[in-house]
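S.K.: only the shape, not the letters, is given here:
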């Protein structure tokens, strides 16, 4: 079992906190020893973003849109092209005219359409939001190397990837992390409960995504039974989260910003993906612990594939 934090940099405050707590949890340690399950923690998959309170990496790449075949033509997100100019403002704070353009889009298309256009991923605008890159990122290669060395020889492999920024405050949505494969989705629901969602069938709060990191274990571990989920914890509202990302995109494009503006933008970005409150932290760990114990138990109980 692999427990991953920091795929989206600043979201690593949540995942790394859970990882530390898991290392000190007697029940988790006892279950690992009882069932003989190997557990690996991947801390800060995106170390740059974690270090600088950014969701993206050193090249503004969203790692969870970067796992794709770059030898083939990259997909075009026409919906993102339509919103890029006003979603990545030229001034900060945004002008009233800029905010009015977003308001007009929301009034005619709706919040779900904006989420799909922006968060689905795009490979055209390197200075934009949810940019998937033009080549594999460094973290992509390191993750794949880890999988080849530690997971490819296993019979079964499970991963839990920690994310934040979608859904109700403190609630962990268990999102199937894998392709639109009925058997894989059914296995995830058998392991973690019928409330496991999937963006493939519209049951998730997430938009449909491309270039997600689940591609790596499927490609690097052929013949291994793979079962993955993302734990997506709610923080602020969708529009508040997008506003924080807009500010951070502006800051990346304006490195000469004054210290006060920079600090305010970074604090807003951190607060959008990490709630520094005891109740939220307790909710994070309670749900993380349950999911990890379920994975350990199911890895031990699952039949060996033939």
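M.R.: Cool, the structure landed. All values derive from a computational prediction rather than experimental measurement. Numbering: from 1, shown residues only.

S.K.: drop to CA atoms for contacts and neighbour counts, all remaining ones
M.R.: OK.

S.K.: does residue 80 touch residue 122 like I think?
M.R.: Yes: with contact defined as C-alpha atoms under 8 Å, residue 80 reaches residue 122; the gap is 7.0 Å.

S.K.: and these two? Which one has more around it.
M.R.: residue 122 (29 against 25; other C-alpha atoms under 10 Å).

S.K.: got another, please set it beside the one above:
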């Protein structure tokens, strides 16, 4: 793709992103399976998780490309999905399909939130709700300091967070904030008390399209952590078989891990990859989260706190509310040509590597289906 074509993959809002994705599918003669969310978008537009299957429905090998788990992060993933569709089906190996799941959290994508309409962080919602829910006592200690009644926060409020960091370290503070919590429904990274609409919808999509798959690859696209424009490849398979990790490294090269502490992320309660394990037990799953850095963590964290503060308390100051929403978008979607080009270059590369990897592993005697 030339420079103009790459920039055109990206959109300024959810409505345009959805339209480009659907047009790319339709230009290829591919049908779009739309799961409608019965709520209006920020501009009154229809909200939906849209699914496109590229390749044979009975393929034994499948790559799933996921965007918008954290709504506002969907600008990036949507562009990669649209670009892959525009590239055409010639890249597909035999007996292989690609399943594009566009805007898993359409409400957050449209309304510039990471959370869903239920204020749920989806990557903390894929837990077994029949069992006792995970406990994150650290979050309870700092909830009111993270989202105080007044914004910007007062110095003594920030001092309480700094004191927690002094006692538990930078990683300890990150864990308390980001691990996931089920105790404060109006808080950050809330995991919910039941499966969210997006959780149930994603599981139904897997049951419809992926029950016959024997070899499964997944790429879950996110933004907000790490150096500007760098797509960190975080190993994201629940299978602890060393051979699965070996396949991931063979396909994609160096991978980081939340369990060993080599990733900018930390272990999460209930990530979306749990659904792949639950709904596709017949498949060998090799997956990554592709996490693109945007701006320094201080800026990203402040934007996320401010947006959650606005959701929790509201603001009578229209200019303040608009500014908070714009900063939230900017923090997770840098509207800059250099960032967009590197996003596409790495994203398309990772997708093509996964397709080659599925084909190569199929030729290994120990993995042949």
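M.R.: Alright, I've got the coordinates. If you're wondering where the values come from, they're calculated on a predicted model, not measured in any experiment.

S.K.: superposed, what's their TM-score?
M.R.: After superposition, the two chains reach a TM-score (TM-score structural alignment, normalised by the length of the first structure) of 0.94; 302 aligned residues with a C-alpha RMSD of 1.5 Å.

S.K.: show me where the second structure has its strands.
M.R.: 33-37, 47-54, 61-66, 96-102, 215-228, 231-235, 284-293 (DSSP state E).

S.K.: corresponding residues in the first structure for the first one?
M.R.: The counterpart of strand 33-37 of the second structure in the first structure, using TM-score structural alignment, is absent.

S.K.: buried residues of that strand, list them for me.
M.R.: Residues 35, 37 are the ones in strand 33-37 of the second structure that count as buried (16 or more other C-alpha atoms under 10 Å).

S.K.: repeat that for the fifth one.
M.R.: Burial within strand 215-228 of the second structure, assessed by neighbour count using 16+ other C-alpha under 10 Å, is assigned to 215-228.

S.K.: of those, which is the nearest to residue 339 of the second structure?
M.R.: residue 228 (7.5 Å; C-alpha to C-alpha).

S.K.: alignment lookup: that closest one to the first structure.
M.R.: Under the alignment (TM-score structural alignment), residue 228 of the second structure pairs with residue 169 in the first structure.

S.K.: which ones are touching the closest residue to that match other than its chain neighbours?
M.R.: Nearest residue to residue 169 of the first structure in three dimensions, chain neighbours excluded: residue 234, at 4.3 Å (C-alpha to C-alpha, 6 or more residues apart in numbering). Residues counted as contacts of residue 234 of the first structure (C-alpha atoms under 8 Å, 6 or more residues apart in numbering) are 164-172.

S.K.: then residue 297 of the first structure?
M.R.: Here residue 297 of the first structure is in contact with 31, 35 (C-alpha under 8 Å, 6+ apart).

S.K.: aligned to it, what sits in the second structure?
M.R.: Residue 297 of the first structure maps onto residue 356 of the second structure when the alignment is built from TM-score structural alignment.

S.K.: likewise residue 159 of the first structure?
M.R.: By TM-score structural alignment, residue 159 of the first structure lines up with residue 218.

S.K.: its match against residue 283, yeah?
M.R.: No: the pair residue 218 of the second structure / residue 283 is not scored as a contact, 11.7 Å apart, by C-alpha under 8 Å.

S.K.: follow-up on the earlier one: pretty sure the match of residue 228 of the second structure contacts residue 233?
M.R.: Yes: taking contacts as C-alpha under 8 Å, residue 169 of the first structure lies within contact range of residue 233: 7.1 Å.

S.K.: save the strands of the second structure as JSON lines, and put in distance to residue 322 of the second structure too.
M.R.: Below are the strands of the second structure laid out as JSON lines (distance: least, C-alpha to C-alpha, whole Å):
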{"stretch": "strand 33-37", "distance to residue 322 of the second structure": "25"}
{"stretch": "strand 47-54", "distance to residue 322 of the second structure": "22"}
{"stretch": "strand 61-66", "distance to residue 322 of the second structure": "29"}
{"stretch": "strand 96-102", "distance to residue 322 of the second structure": "26"}
{"stretch": "strand 215-228", "distance to residue 322 of the second structure": "20"}
{"stretch": "strand 231-235", "distance to residue 322 of the second structure": "29"}
{"stretch": "strand 284-293", "distance to residue 322 of the second structure": "24"}
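
S.K.: out of those, which comes closest to residue 22 of the second structure?
M.R.: Residue 22 of the second structure lies closest to strand 47-54 among the strands of the second structure, at 8.1 Å (C-alpha to C-alpha).

S.K.: matching residues in the first structure for the closest one?
M.R.: Using TM-score structural alignment, strand 47-54 of the second structure finds no match anywhere in the first structure.
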